[in-house]
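Visitor: Got a predicted structure plus its sequence, pasted below:
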Amino acid sequence: MNTEDQYDAIVVGTGISGGWAAKELCENGLKTLVLERGRMVKHVQDYPTMNDDPWDYDLKGELSKDDKKKYHVQNRVGWAPKEDNKHFFVNDLEHPYVETKRFDWIRGYQVGGRSLTWGRQSYRWSDIDFEANKKEGISIDWPVRYKDISPWYDKVEEYIGVSGENLGLRQLPDGKYQPAMQLNCVEKDLKKAVSEKFDDGRVVTIGRTAHITDPNANFENRGVCQNRNRCSRGCPFGGYFSSNSSTLPAAERTGNMTLRANSIVYEISYDDVTKKATGVKVIDAETNEKIEFKAKVIFLCASAMASVGILLQSKSARFPNGLGNDSDALGRGIMDHHYKLGATAKVDGYLDKYYKGRRANGFYIPRFVNLDAATKREGYLRGFGYQGTASRQDWSAAVAEMGYGKALKEEILKPGQWQIGVTGFGEFLPYDDNRVTLSPTEKDKWGLPQLAFDVEFKENEYRMREDIKKEIVDMFKKAGFKDVNSYEESSGPGLGIHEMGGARMGHSAKTSILNKHNQVHTVPNVYVTDGAFMTSSSCVNPSLTYMAFTARAANHAAAAFKAGTFS
């Protein structure tokens, strides 16, 4: 194995968390090596489909039969991958894993990771979330509360640009927002109906999304959102936040970052004498060369399940079951969010109304159940929110018409009836027997053990799913919408693309892997700041929380490094 030069810090992964770790460490003066297992993607120049139109694709955007085989897991999402963004999703034939129980692992192996394709919904946690485990006796208590993370939410929101509306809700703290995008006429109608017909604190608001909306705002090398809704292809304007458009360029500008793509980290090196990590072991994805890089500080941001896999593979005499795994908590408590269920309806009227642009955002209904005695639901713990949108149907309704010639052309040019659809996102409890392990038999193309998933919905989740459907149907009907139908598609954990847990935070090494600063309890120069650290899942999109915790942890690490703690 070749051994490379010493760095101050190593960051594993370049997605939402890795980009922030790189930025904060480099801006604090640490010489930082950033490793990405996938290929290089440079902002703008490596977005090959960013300006394509639907007619540029032979299959009108759909995957070919051969591609459907290559992306057979990624395609479970339904909305991706498509012809225009498949290059930002993994080829499942080349990157297999073991499904002891169904687990939909959606991945993007390239510089920027899934920050290029994420949904950009950005919500803060509240103390209702951080305190729930302790109050209900579920799993273990979080070692932090909202006041610890609030200033870091501020920092992240102001830097990435989040548009939204402050509401004064205790379950959804307010933030530092760009001007809110606008609800359309049907969504405003729903908002009015919900406020008038429900007295349990339900609110309809515009989604809080990581898009720049203020044309006068100063974001270095980033422009305002153009309302193209082509985000998953990569945005050449930098209108939405990604590592490629924002944090990685910031790290590069310091002169302290070395970025190396095609570098598969498979193990963290550990010194039994110093009781610290000394670096990481890497396989070059193109040459198969094995290399060891040295550093004083390690940030693991490879994405939740990949980071857990690296920790599990990092075995030594001191840690025979994986780095920091004295508690046997490593790989346990895997979570996701409910997805692929909700309701649809048709809306009469408003035929003289339309909307401008293709708004890359929808409306949001924050959690309104199990917040207090008045909103208590029997049969399940925690809660859920909704994300949705209203729009006018397109010309396809004209296909069924008997018209032809001029009459058909005129019909095609008219937008159809209004419709509305909503998806529920519900909390998933952290069960110790929902776990990921290393397969003892199955290897990948580099000879590394595949991850094996044994994760499932349990009774609490199934009962919540029924209420998710019931409540939105009730709201739609009371709003006066027509042909209201609930839906629930086949899915497994993972499909929400919010996989979390496996290296949870806690107060003690006896019950958790990480401390309140995201450090491995027993190896304090190793930090884990992607979704693996999550001790519970809340019901809101988690990426903003990953970024806030990462910024906090990176500044903690930089201060400790400068104080000589890791020498």
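Guide: Happy to help now that I have it.
Visitor: Every contact and neighbour count from this point should use C-alpha atoms.
Guide: Noted.
Visitor: Look at residue 273 and say how many residues are nearby.
Guide: 6 (other Cα atoms under 10 Å).
Visitor: and the comparison structure, right after this:
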Amino acid sequence: MNNEEIYDAIVVGTGITGGWAAKELCENGLKTLVLERGPIVKHIEDYKTMNDDPWNYPLKGELSKEDKKKQHIQNRVGWAPKEDNKHFFVNDLEHPYEEIKRFDWIRGYHVGGRSLTWGKQSYRWSDIDFKANKKDGNGVDWPVRYKDISPWYDKVEEYIGVSGQNLGLKQLPDGIFQPPMGLNCVEEALKESMASSFDDGRLLTIGRAAHLTDKNAKFEGRNPCQYRNRCSRGCPFGGYFSSNSSTLPAAERTGNMTLRPNSIVHEVVYDAKTKKATGVKIIDALTNEKIEYKAKVIFLCASAMASVGILLQSKSERFPNGLGNDSNVLGRGIMDHHYQLGASAKVDGFLDKYYKGRRPNGFYIPRFVNLDKKTSRKEYLRGFGFQGGASRGNWSEAIAEMGYGAELKEHILKPGQWQIGATGFGEMLPHDDNRVMLSKTKKDKWGLPQLAFDVEFKENELNMRKDILITIEETFKAAGFKDVSTYDNSTGPGLGIHEMGGARMGHSAKTSIVNKYNQIHSVPNVYVTDGAFMSSSSCVNPSLTYMAFTARAANHAAKEFKAGAFS
């Protein structure tokens, strides 16, 4: 590579948003350098565990004590990492950060990033979400509304393939969906119970997931979901959307993309004379070589906290507190969603019924609180939804001395009792004193300052958590489920893996970092389109919204570039 070349664009990161930025910029004809701080992961070829079974691992997939030490923070999430996907999560000893207050930063540094391990839940925001800050006075007003983003939701859904069901809800706009996955018999029973037991608008639907379900649909290089539920290992069929199976190959097909892995971007270079960015500085992760790459347009898609960290490190005489930080709000308003609380129960009956395949999806209960006078809550603002599922036991009868010979075989082959569970995902307000900063004393192995997190759930969030537990308990009991048990694990933010904020979008450089097109107010050739730009969090999974804004911003950048705005 020639680092003297001036690229049309540089994209930092290859995850959900980096892949989309690369695709849109390259398809618009821009010569684009894509930088990823981790190693290459080639679609299919590098999914080393994609066909493994539990018996292929000595600990049935669990991490060894040594691996748990290496991934002691990643392991906080509980369901990951495992032996079959630990290579898609960082080594915490090599990538430390400072926790002023507990913050669970779950990451993957490799080409594709967390697009290989995400939950694929894909929901649109509504105007209720975009207007919330202005309505209740928390955070800054979004400079966009649903009508501005709706066409880009259309574009993204059509391209990635989202299975789901239109419901006609004002709080959860309908979309362009592939056929919905099916609910099982217990989930259908809960759906019917909710409809007959409550008049507050609560309902149940199948999750809206970025999985191909239409067997006749044509998606280049991708095939329908095979219901293996081995998604976090990388899908050789391309059944679910990832950068590796979809957007990066699309960018590569244009001939306009140059991909450089093992490139740790730590600074955006600013030219005070032109009042524009000229490129980025990187450290080669393997050789420690320091290189500067130049471009007319910069897209930060490194993941929310990483992009904020890059901006904080991008200091100059013009921006002594970080690039674009005229408002001193860079790093503030960090959010995540509530997680690790909900309920489980046992379900009598339905013993003559089962289900086919391993559905990589669950049911969804959309937000139904604080939408009108009837559903208002005095104790807290905003709302929450639930994700969950029902299944038949865990075959625990096969353990130890519970059966011998023919009796053991009979126990193994007989499914257990039906069980059901649901987890609450609640909105977190954009508090300015929830912030991330550069550590004053701690550095990483490359000599760069670590990030320091000072983020916590506050009164509004804690009050909402109480109602989440009350709501799901009464919902399960109304359905006649037995032994309903609620849980609320003591955690800090982060475990929802929906961390966002820090370079928020707004009307003015006095109160925000980026404008309505994701451009830094005072450095318009730098776009921030990962979760860092979020000014509020809603209560739905955010990745679809990140992608829609990224596609919109990349097309805006291409138009501006061709008009000579960045020359």
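Guide: Structure's in. What do you need? Keep in mind the model is a prediction, meaning the values are calculated, not measured.
Visitor: how about residue 156 of the first structure, secondary structure?
Guide: Taking DSSP: H, G, I helix; E, B strand; the rest coil as the rule, one finds residue 156 of the first structure in the helix state.
Visitor: Quick one: residues contacting it.
Guide: For residue 156 of the first structure, the contacting residues are 544, 547, 548, 551, by Cα atoms under 8 Å, 6 or more residues apart in numbering.
Visitor: Buried residues, the longest strand belonging to the second structure. List them.
Guide: Counting residues, the longest strand found in the second structure (DSSP state E) is strand 290-300. Under the neighbour-count criterion of 16 or more other Cα atoms under 10 Å, strand 290-300 of the second structure has 292, 293, 294, 295, 296, 297, 298, 299, 300 buried.
Visitor: Just list the residues touching the fifth one, thanks.
Guide: Read that as residue 296 of the second structure. Taking Cα under 8 Å, 6+ apart as the contact definition, residue 296 of the second structure lies against 6, 7, 8, 9, 277, 278, 279, 525, 561, 566, 567.
Visitor: Please name the nearest non-neighbouring residue to the residue in the first structure that it lines up against.
Guide: With TM-score structural alignment defining the correspondence, residue 296 of the second structure maps onto residue 296 in the first structure. When the adjacent residues along the chain are set aside, residue 296 of the first structure lies closest to residue 8, with 5.3 Å between them (Cα to Cα, 6 or more residues apart in numbering).
Visitor: From residue 183 of the first structure, how far off is that neighbour?
Guide: 48 Å (Cα to Cα, to the nearest Å).
Visitor: show me where the stretch 101-250 of the first structure has strands.
Guide: Counting by DSSP state E, counting those that start in this stretch, the stretch 101-250 of the first structure has strands at residues 205-206.
Visitor: Mind putting the buried residues of strand 290-300 of the second structure into JSON lines with distance to residue 60 of the second structure?
Guide: Written out in JSON lines, the entries for those read as follows (distance: Cα to Cα, whole Å):
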{"residue": "292", "distance to residue 60 of the second structure": "45"}
{"residue": "293", "distance to residue 60 of the second structure": "45"}
{"residue": "294", "distance to residue 60 of the second structure": "48"}
{"residue": "295", "distance to residue 60 of the second structure": "48"}
{"residue": "296", "distance to residue 60 of the second structure": "50"}
{"residue": "297", "distance to residue 60 of the second structure": "47"}
{"residue": "298", "distance to residue 60 of the second structure": "44"}
{"residue": "299", "distance to residue 60 of the second structure": "41"}
{"residue": "300", "distance to residue 60 of the second structure": "39"}
